[in-house]
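>>> Below is the sequence, then the predicted model.
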Amino acid sequence: MIIHEEKIEGQETLVNEGKVLPVCYRCAQVPKNGLYDGFRVEGMFFCSDCQQELFTAEQGSPEYQEFLFLIKGLLF
């Protein structure tokens, strides 16, 4: 599998050249280690960076509320 990084509008993005790779449900980025760089919930993928933010977010913070909104959308 050939993956290379490309800058698009000031952001680094991974280009997968014909391979199907997961895209994070929260940040919409392809993780550098593919399927092994995050977790799935009800068919939606979260990258390890967003996973770390979820685990360290303080209850009541805007990040925490965003995760609650996303997860509620998946489950209901």
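Everything's here; your move. Residues are numbered from 1 along each chain as shown.
>>> Every contact and neighbour count from this point should use C-alpha atoms.
Fine.
>>> Strands of the protein, start to end?
4-8, 11-15, 38-41, 44-47 (DSSP state E).
>>> Return the most buried member of those.
Ranked by mean neighbour count under mean count of other Cα atoms under 10 Å, these are led by strand 44-47, which reaches a mean of 21.
>>> what packs against that strand?
The helices and strands touching strand 44-47, judged by 3 or more Cα pairs under 8 Å, 6 or more residues apart in numbering; DSSP states H and E, are strand 38-41.
>>> what helices or strands is the strand it packs on leaning on?
Where contact means 3+ Cα pairs under 8 Å, 6+ apart, strand 38-41 is packed against strand 44-47, helix 48-56.
>>> Can you give me the distance of Phe69 to Pro62?
11 Å (Cα to Cα, to the nearest Å).
>>> circling back: now the helices and strands packed on strand 38-41 in TSV, with distance to Glu6?
Shown next, in TSV, are those (distance: least, Cα to Cα, whole Å):
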stretch	distance to Glu6
strand 44-47	19
helix 48-56	19
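>>> got another, please set it beside the one above:
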Amino acid sequence: MSTFREIIKANPRVQSNPDPVIGISMLDNSSINIAVKPWVSIPEYVPAQAELYQAIVERFRQKNVETPCPLQEIRMLNAV
């Protein structure tokens, strides 16, 4: 969570007040989904979102954090 806070704090489009909402939004089958909800002005929303996503991906790569791809196994029973 501290990584997300650092990234948000570094973005000039994000408002400092109120504090951003950061937390686990869902425990899925093969992932832990994190909600990152900073406050930005309406015209800044789309560019801020793109910049934050890019910064998160870059930081994950720097820290060797892997994002797993969902896997599905199919078994054929009684195959002829």
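Perfect, thanks for sending it. All values derive from a computational prediction rather than experimental measurement.
>>> Quick TM-score on the pair, please.
Once superposed, the chains reach a TM-score of 0.29 (TM-score structural alignment, normalised by the length of structure 1), with 44 aligned residues with a Cα RMSD of 4.1 Å.
>>> gap between Lys72 of structure 1 and Pro62 of structure 1?
Separation of Lys72 of structure 1 from Pro62 of structure 1 (Cα to Cα): 15 Å.
>>> Same question for the lengthiest helix in structure 1: list its buried residues.
Counting residues, the longest helix in structure 1 under DSSP state H turns out to be helix 62-75. Residues of helix 62-75 of structure 1 classed as buried: 63-64, 67 (neighbour count, 16 or more other Cα atoms under 10 Å).
>>> And these, which is closest to Gln11 of structure 1?
Glu63 (21.2 Å; Cα to Cα).
>>> hang on, isn't Leu52 of structure 2 packed against Glu6?
No - applying Cα atoms under 8 Å as the test, Leu52 of structure 2 and Glu6 come out as separate, 10.7 Å apart.
>>> Please say which of those two ends up with more neighbours.
Leu52 (21 against 10; other Cα atoms under 10 Å).
>>> Look up how far Val15 of structure 1 lies from Tyr64 of structure 1.
Per Cα to Cα, Tyr64 of structure 1 is found 30 Å from Val15 of structure 1.
>>> again with Asp49 of structure 1
Computed as Cα to Cα, the Asp49 of structure 1 to Val15 of structure 1 distance reads 19 Å.
>>> for Leu74 of structure 1, same thing?
Leu74 of structure 1 sits 27 Å away from Val15 of structure 1, going by Cα to Cα.
>>> Kindly report the same for Phe69 of structure 1.
In terms of Cα to Cα, Phe69 of structure 1 sits 29 Å off from Val15 of structure 1.
>>> Also Phe45 of structure 1?
Per Cα to Cα, Phe45 of structure 1 is found 18 Å from Val15 of structure 1.
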